[in-house]
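Visitor: predicted model and sequence below, questions to follow.
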Amino acid sequence: MARTAGARLRHALSCAGVRLVQKVSSTRLFAKAAPHVVPALDRNVHRLTRGRLLLSAQLLPGVILTSTGARTGRPRRTPLACMPEEDGRTWILIGSNFGRPGHPAWTHNLLAHPEASVSWKGRDIPVTARLLTGAERDTVWQALLAFWPPYATYQARVEREIRLFRLTGNPD
C-alpha cells in the first residue's frame, strides 16, 4: 500500500528528529546535563502513568530497573534505555553513563546481585542479569551501534570498556 504525501512527510520529519537527537546526545553538554535531568523526568512520568510510560522511551525503548544496592542491599530504581531482543523476554542494558568516566552505579549493583526486575510496558518482570564479555559482547556491541550510533561517541570518550548486560526474564 502506498503511503500518502502526509505520511511520507511525517516519516521524514521523524527520521530527521531522531538524527537531531542522536547528534545532541553525543555532545559533552548533554553528557553533563542528562544524568541529572533525564532520570528524574523518567521516574516522575513513570510514576504518574502507573508504569505505562517513560518519557525517554519516546526515542529509545526503556525500562525501569529495580536492582539491589551493591553496598546497601536496598532496592534501587533506575530508568534506563535498553535494546529489547527479538524473543521478547531479554533486554540489553548499556552502562554508557552518557560517556562519563565511571561505570554507573546500577552496573555495580547487577554485578553484586544479578537477580533484579524491570518494569516493561507497565509490567514488572523478574530478570537475571549477566555481564557480556568477549565475542558475545563484541557481537552485541555492533548491534547496539546500529541501534543507537551515539554509543560509539560515548565509548570514544572513556578509557573503560562500557559494560553490557543481558537481562533474561525469569519464568513465571
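Guide: Received the coordinates, thanks.
Visitor: please make it C-alpha for all contacts and neighbour counts, starting now.
Guide: Noted.
Visitor: what about Arg77, how many neighbours?
Guide: When neighbours are counted by other Cα atoms under 10 Å, Arg77 registers 19.
Visitor: and Asp172, by the same measure?
Guide: Neighbour tally, Asp172, other Cα under 10 Å: 5.
Visitor: quick one: it from Leu111, how far?
Guide: To Leu111, Asp172 is 23 Å away according to Cα to Cα, to the nearest Å.
Visitor: all helices of the protein, in order?
Guide: Using DSSP state H, the helices of the chain run over 5-25, 28-48, 105-112, 134-147, 150-157.
Visitor: second structure follows, compare the two:
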Amino acid sequence: MASEQKSKTVRSSLIRTFMNLHVSLFRLTGGALGGNLLGRPALILTTVGRKSGKTRETPLTYIPDGDRYLLIASNGGSDQAPFWWRNLVANPEVKIEVGRRTIAAIAKTADTQERELLWPRIVAQAPNYASYQKKTSREIPVVVVTPIAQ
C-alpha cells in the first residue's frame, strides 16, 4: 500500500512538473511552443483552487465556438473529474491565455440540452473524446468559457 501511495505521489509530481514547464514555454513564446497539444489548439486555464484558494494553471486543448472556448473535462476518460473542472465549478471566474492574450472569463458547465448540441461537433473535430466517453461511466462535462467584456 505504501508503494502504491509513493507511486501516485511520484506520478502527481511528474504531471505537475510537466504542466509547469508547459505553462512556462507557452508564456515565453506566446504560445508558439505549447500552443498546441495532441494536434489541437491549446490555452492556459487559470482557476482558483476550491480548497487551497491558490491559483492553478492548466494547459488544455480547446475548441473555438465563436467568441467562446469549449473545454472538455475528460481527464483522459478517467472515472474521476479533473481538478481544474472541480475548481471552476466552485469558482467560475477564470482567466485564459490564448497566444499572447490574457482573457478574463466566466466558465460554466453546459447543461444537458446545450451539451447534446455541442457534443457531436466536439467529437467530429476531436474523435478521441468519444473514446474517452466510452471508457467512463460519468458523463464528460463540456465547459463553455465566455470572455467578460472589458
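Guide: That came through, no problem. Given the structure is predicted, the values throughout are model-derived calculations rather than measurements.
Visitor: got JSON lines for the helices of the first structure, with mean neighbour count and distance to Pro79 of the first structure too?
Guide: Below are those laid out as JSON lines (neighbours: other Cα atoms under 10 Å; distance: least, Cα to Cα, whole Å):
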{"stretch": "helix 5-25", "mean neighbour count": "13", "distance to Pro79 of the first structure": "17"}
{"stretch": "helix 28-48", "mean neighbour count": "15", "distance to Pro79 of the first structure": "6"}
{"stretch": "helix 105-112", "mean neighbour count": "19", "distance to Pro79 of the first structure": "10"}
{"stretch": "helix 134-147", "mean neighbour count": "13", "distance to Pro79 of the first structure": "18"}
{"stretch": "helix 150-157", "mean neighbour count": "18", "distance to Pro79 of the first structure": "17"}
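Visitor: okay, these in CSV with distance to Arg71 of the first structure next?
Guide: Shown next, in CSV, are the helices of the first structure (distance: least, Cα to Cα, whole Å):
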stretch, distance to Arg71 of the first structure
helix 5-25, 31
helix 28-48, 21
helix 105-112, 8
helix 134-147, 27
helix 150-157, 27
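Visitor: so for Leu93 of the first structure, which of the ones you listed sits nearest?
Guide: Among the helices of the first structure, the nearest to Leu93 of the first structure by Cα to Cα is helix 105-112 (9.2 Å).
Visitor: so His155 of the first structure makes contact with Ser96?
Guide: Residue 155 of the first structure: Gln, not His. Yes. Between Gln155 of the first structure and Ser96 there is a contact under Cα atoms under 8 Å: 7.4 Å.
Visitor: what residues are shared contacts of the two?
Guide: Residues touching both Gln155 of the first structure and Ser96 by Cα atoms under 8 Å, 6 or more residues apart in numbering: Ile162.
Visitor: the first structure: which residue goes with Arg128 of the second structure?
Guide: For residue 128 of the second structure the amino acid is Asn, not Arg. Residue correspondence to the first structure (TM-score structural alignment): Asn128 of the second structure is matched to Pro150.
Visitor: how about Thr58 of the second structure?
Guide: Thr58 of the second structure maps onto Thr78 in the first structure, with residues paired by TM-score structural alignment.
Visitor: contacting residues for that match?
Guide: Thr78 of the first structure sits next to Pro39, Arg43, Ile64, Leu65, Thr66, Trp106 when contact means Cα under 8 Å, 6+ apart.
Visitor: which residues of the second structure does stretch 62-69 of the first structure align to?
Guide: Counting by TM-score structural alignment, stretch 62-69 of the first structure lines up with residues 42-49 of the second structure.
Visitor: what sits up against that stretch?
Guide: By Cα under 8 Å, 6+ apart, stretch 42-49 of the second structure touches 23, 31, 34-36, 54-62, 84, 87-88, 91-99.
Visitor: quick check on these: which are buried?
Guide: With neighbours counted by 16 or more other Cα atoms under 10 Å, those contain buried members at 23, 31, 34-36, 56-62, 84, 87-88, 91-99.
Visitor: rewinding a little: narrow the contacts of stretch 42-49 of the second structure to those in strands?
Guide: Judged by DSSP state E, the subset of the contacts of stretch 42-49 of the second structure located in strands is 36, 55-61, 93-98.
Visitor: and the two most separated of these?
Guide: With Cα to Cα as the measure, no two of these lie farther apart than Asn36 and Glu93, at 23.9 Å.
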